[in-house]
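1. Sequence first, then the predicted structure:
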Amino acid sequence: MTTVAEHPSTHRSCDVLVVGGGINGAGIARDLAGRGLRVVLCERDDLASHTSSASTKLIHGGLRYLEYREFGLVRKALQEREVLLRSAPHIMWPLRFVMPHAPAMRPAWMIRAGLFLYDHLARREWLPGSGSLDLRGHPAGEPLKRGYALGFIYSDGWVDDARLVALCAVDAAERGATVLTRTACTRATRHDAGWQATLRPATGTGTEVSVTARALVNAAGPWAEQWLKHAARNADGQPPRERRSLRLVRGSHIVVPRLFTHELAYIFQAIDGRIVFAIPYERQFTLIGTTDIEVAQPDGAEVCSDVEANYLCTEVNRYFRTEVRPEQIVWRYAGVRPLLEDHAGDPKAATRDYKLELDVEGAPLLTVWGGKITTFRKLAEQAADQVCAALGEPRPGWTHDAFLPGGDLSAFIGPATRPDSDFARFVQTVEQRHPWLPPTLTLRLARAYGSRIDRVLTDARGEAANHLQSLGEQVLPGLYESELRYLRQREWVQSADDVLWRRSKLGLHTTAEQQQALHDWFATPPA
């Protein structure tokens, strides 16, 4: 994997420079690299440091968007669900959602109508459709207050959002892209024949690099508008014209000890007309979110406020028998969503769709406005189509039927059938091949790395490990040096937080004292 520090040359040339290492930037870099273009992706921080690791972690059509007549967006997202679930069954899987009916909220007929549309706006091959439940005799009713008798159930999917970004970047790099993390694009000047950009690595991590690119993609997420104004310049010294603007909305989540033992998720109708999810998370926890708080600008260090945490507790307490109190929160996180400015009065009504703005007044500049994780692949495909056309090199898309790294399980299980059962068979095969691995470690590694698990299970010489001791020092419970070497060498990991909160969620399962050992490990230069 490439970093600025590994390249003493202070100048690089490419076909496309992609600014931003969130899901859209990583997805676009992957798609372009797979079409044979020379790509450089730069990200100011770690991959998925901000919005793309702070989502509700769902692959979903957006049931509530039907209320705002966002039929095109919902259809587009529904079409992508099974495409994505097939591409990476280790980090994405189907999830059934239960909506208890609160008579004072949306009427039952409206919910049934919405679910009918949700089932039929796009073709489903294997995800089950919606239905109704008698919560009085169903496991989903056990954690709920006794007043909830009728419920509705439907399908969507779950994704490890931060790992999705990392795997897109890995795929891009393996297809020839240069991925530079902790490297900001501080200046990009446009000329008729291309862009001249300055990439500045974080203090003390490398040398400033000049990049010449034939085209530039602005995928800076919440910072897309700021970046155009402050870093991009036409040949006359003026910033490129903006035809769009962003509405920035903070979404916050809380994590509490597990509130129910089954594997279904809940979607609750909140008193203000919003919806709140309660989702099984990391085996021992429940994830609750989200909020919609308008902000003036992103600061890169967003936090879930006490007001938002109290709001989420209050709303789920209207449904669950066991009271959720703010002092029970074990983790909270927040991210700023870059929504298209559509002048909707209420942030919850603002569109979650995206627009791609192609400016060819000189060298091509493509700016990504908005977007959501579920539609990232389609967005990237459309963006790559436009960039290739602008460069006079139209090349076909390829990602629709492609696996993400680790997603092709056929070497372990033979031909694929359906993603959820395929993954279960894969775990059984890993257990048979590596009986010395503890079951919890087997499952975590299988989830994180899929069919690339054997690349992680190597000793210091790169040979296949055959017992726990050969994986090196156990730096944290269940985290060995072999995995850390892999992450450092293959996934641009440079700090303990990269591991604890993005490449994994081990931060939830370890104490501050244990985490310090990981910080100490990264403080020691690699041998």
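-> Looks like it arrived, so ask away.

2. For the rest of this, base every contact and every neighbour count on C-alpha atoms.
-> Will do.

3. Dead centre of the protein: give me the residue that sits there.
-> Note on the chain: the residue nearest the mean C-alpha position is residue 161, at 2.6 Å, using C-alpha atoms, centre = their mean.

4. That one reaches residue 57, doesn't it?
-> Yes. When contacts are counted by C-alpha atoms under 8 Å, residue 161 is listed as touching residue 57 (5.7 Å).

5. ok, back up a step: I'd like the distance from the residue nearest to the centre of the chain to residue 77, if you could.
-> 16 Å (C-alpha to C-alpha, to the nearest Å).

6. ok, now residue 512?
-> 39 Å.

7. Does anything pack onto the host helix or strand of residue 520? Which helices or strands?
-> In the assignment (DSSP states H and E), residue 520 maps to helix 512-523. If you count contacts as 3 or more C-alpha pairs under 8 Å, 6 or more residues apart in numbering; DSSP states H and E, helix 512-523 packs onto strand 474-476, helix 496-497.

8. buried ones in that helix?
-> Neighbour counts using 16 or more other C-alpha atoms under 10 Å place 515, 518, 521, 522 of helix 512-523 among the buried residues.

9. And it, how far out from the chain middle?
-> How far helix 512-523 lies from its chain's middle: 26 Å, per C-alpha atoms, centre = their mean, to the nearest Å.

10. what do you get for stretch 139-152?
-> How far stretch 139-152 lies from its chain's middle: 31 Å, per C-alpha atoms, centre = their mean.

11. what comes up buried for that stretch?
-> Result for stretch 139-152 [16+ other C-alpha under 10 Å]: buried residues 140, 141, 142, 144, 148, 149, 150, 151, 152.

12. hmm, which two among the residues you listed are most spread apart?
-> 142 and 152 (15.0 Å; C-alpha to C-alpha).

13. just the helices in this structure please.
-> Counting by DSSP state H, one finds helices in the chain at the ranges 23-34, 71-87, 108-120, 161-174, 224-230, 306-317, 376-390, 410-413, 419-433, 439-449, 453-456, 481-490, 496-497, 512-523.

14. try this one next to it:
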Amino acid sequence: MDTNAPALPLQGPLYDVVVVGGGINGCGIARDLAGRGARVLLVEQHDLAAHTSSASTKLIHGGLRYLEYGEFGLVRKALQEREVLLRAAPHLIQPLTFVMPHDPGMRPAWMIRIGLWLYDHLARRELLPASTALDLRQHPAGQPLRDGWTRAFAYADGWVDDARLVVLNALDAAQRGAVVAPRTRCTGLQRHAQHWMVTLQPDGGAPATVRTRAVVNAAGPWAEQLLREHAGLPPRRHLRLVRGSHIVVPRLFAHDAAYLLQARDRRVIFAIPYEQRYTLVGTTDVEHHAGLDAVAIDADETAYLCAEVSRYFRRAITPDDVVWHYSGVRPLLDDEHGNPAAVTRDYRLELDTAGAPLLTVWGGKITTFRTLAEEAAQRLAAPLALRGAPWTRAAPLPGGDLERVVGPCATPMQALQRYRAHLQRRWPWLDAAVVHRWARAYGTLALDWLEPAREPHDLGRQVAPGLFEAELQHLHRREWARDADDVLWRRTKLGLHLEAAQRAAVADWLQRLPPPDKPLVPLERGAGCH
């Protein structure tokens, strides 16, 4: 399906639901509703996953540290989702072992053992191993650590490319009939008894108005602003905006496990293998009071992360070692807790039916996006008379149907291994690193451009090392990529591996493409709501 193809205008009530916000929650809700037969329009003011949803620690996890704050319901819900998502996207989500060096001055061993026992038993596990104790004097995980760290605990969670997870949800929504319109700002919401009039401003296009039976406010950090400024409604809840920043440094260790480090302020910091040559370090929890369009790490955050990591590793890091950094604002549901790190990561859904339905999403975390979306669709089912049943629990995300190619497998991890080997056998002239990246990023979606290829020439020009025109065409035509940031820093992480001239070549290639056909969405032309 070509996401640039123009859509034909529809008559009457154009949509059942307009979802405002192209982060993980908005795209997950659009996917779930489209799969139930609803007519859905998803609008996002910038690129998909341009903000919070591409700035996470990239974990599919229960949240071990939330147990300390008594968030047992949230942890159980998230733990239940880990293996659901591992099966839904075996190409994109993989198990990851975490090593937690024990600092007896922070938390006693008995407390950690109890926490890990709960973590092992709050939800059923079939794919992930139970926690265990480690002797760092004997275990490889102890080698990169400073002397004095002799004891650790290990447990398993999952890792995900967060921005690609968002895009795959949007792609699945589009494949099920939703219209997905990035770079389309919602500038007005006018409520009537039975419908909403939604004013939209596409980039480079004329303002337009669409009619919908319901609106979902999944605007993340902008949720309160959307209600106040565009719908004229006073928010019943409030968000606490907390900035989380991460740094990327040259690789601190050679093995495949990650570390959970106890910081001196009793927070936890992750050090995670990243893009083969690097280590991802994060995150911070800082109250954010500045604007939302240009969120960036500050010098204090960088110094904090470097200092805490350097307490543990033999190779100390300084701000000069940072090769990349990113920051996002978490829209946390304000529970009036004094410590930003202790503010709940759970979500609330608020359905307002004083007129046409309005569902607002407050808070949330990436691991629970599917259950949030399912609950949102269930809440809208009655007012919209939707007959479709819940369906996403057992449905693969696009590219995740690996067993269709390699046959039945014992685990999702085995399916990925077999799929990667299949690609290498079928296209032996491809570089192994490219095969590995395509298998993990795209799964079976890569077959769209690989199946017709008999030699490297069939993939088009290599615009940058390992980046062929065939992949760029896919990203542009099917995944809504428009500029170099979309490609290099969200849908792939090749920006880390390319030199400035190579990144410029990718930008130039994208700029030479014709603009997408207009209109991107079926619009009722008009200057505003009526």
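-> Arrived safely. Bear in mind the structure is a predicted one, so any value in this text is a computation, not a measurement.

15. Just tell me which of the helices and strands packed on helix 512-523 of the first structure ends up closest to residue 64 of the first structure.
-> Closest among those, using C-alpha to C-alpha: helix 496-497, at 33.7 Å.

16. and for that closest one, what span of the second structure is it aligned with?
-> Aligned by TM-score structural alignment, helix 496-497 of the first structure falls on residues 484-485 of the second structure.

17. once aligned to the first structure, how far is the matching stretch on average?
-> Following superposition, stretch 484-485 of the second structure is found to deviate from the first structure by 0.8 Å on average (mean C-alpha distance after the TM-score superposition for the first structure).

18. What is the corresponding segment of the first structure for the strand of greatest length in the second structure?
-> If you go by DSSP state E, the second structure has its longest strand at strand 239-250. Alignment note (TM-score structural alignment): strand 239-250 of the second structure is matched to residues 246-257 of the first structure.

19. follow-up on the earlier one: out of the helices and strands packed on helix 512-523 of the first structure, nearest to residue 211 of the first structure?
-> Of those, nearest to residue 211 of the first structure by C-alpha to C-alpha is helix 496-497, at 29.2 Å.

20. what about the closest residue to residue 129 of the second structure other than its chain neighbours, neighbour count?
-> In space, and not counting its chain neighbours, residue 129 of the second structure is closest to residue 156: 6.4 Å by C-alpha to C-alpha, 6 or more residues apart in numbering. When neighbours are counted by other C-alpha atoms under 10 Å, residue 156 of the second structure registers 21.

21. any idea how far residue 156 of the second structure is from residue 167 of the second structure?
-> The spacing between residue 156 of the second structure and residue 167 of the second structure, counted by C-alpha to C-alpha, is 26 Å.

22. can you check residue 337 of the second structure too?
-> 33 Å.

23. So for these two, which sits in the more crowded spot?
-> residue 167 (26 against 11).

24. Surely the more buried one and residue 479 touch.
-> Yes. With contact defined as C-alpha under 8 Å, residue 167 of the second structure counts as touching residue 479 (6.7 Å).

25. for stretch 442-454 of the second structure, the distance to its chain's centre please.
-> Counting by C-alpha atoms, centre = their mean, stretch 442-454 of the second structure is centred 24 Å from the centre of its parent chain.

26. no, scratch that, I was asking about stretch 415-434 of the first structure
-> The answer for stretch 415-434 of the first structure is 24 Å, by C-alpha atoms, centre = their mean.

27. Quick check, residue 334 of the second structure in contact with residue 238.
-> Yes. Counting by C-alpha under 8 Å, residue 334 of the second structure touches residue 238, with 5.8 Å between them.

28. Show me which positions of stretch 348-361 of the second structure end up buried.
-> Here stretch 348-361 of the second structure shows 349, 350, 356, 357, 358, 359, 360, 361 as buried, counting by 16+ other C-alpha under 10 Å.

29. Residue in the first structure paired with the fourth one?
-> When the first structure is aligned by TM-score structural alignment, the residue opposite residue 357 of the second structure is residue 364.

30. mind checking how far that match is from residue 39 of the first structure?
-> Residue 364 of the first structure is 14 Å from residue 39 of the first structure, by C-alpha to C-alpha.

31. repeat for residue 243 of the first structure
-> 26 Å.

32. again, but for residue 82 of the first structure
-> Separation of residue 82 of the first structure from residue 39 of the first structure (C-alpha to C-alpha): 28 Å.

33. Looking at the two, which is more packed in?
-> More crowded of residue 82 of the first structure and residue 39, by other C-alpha under 10 Å: residue 39, with 29 against 22.

34. contacting residues for the more buried one?
-> 14, 15, 16, 17, 18, 29, 32, 33, 176, 177, 178 (C-alpha atoms under 8 Å, 6 or more residues apart in numbering).

35. Looking at those residues, which is nearest residue 336 of the first structure?
-> residue 18 (20.4 Å).

36. burial measure for the corresponding residue of the first structure for residue 332 of the second structure, as a count.
-> Using TM-score structural alignment, the partner of residue 332 of the second structure in the first structure is residue 339. Other residues within reach of residue 339 of the first structure, judged by other C-alpha under 10 Å, total 23.

37. So residue 339 of the first structure sits against residue 350, correct?
-> Yes. With contact defined as C-alpha under 8 Å, residue 339 of the first structure reaches residue 350; the gap is 7.0 Å.

38. So what does residue 437 of the first structure match up with in the second structure?
-> With TM-score structural alignment as the criterion, residue 437 of the first structure pairs with residue 430.
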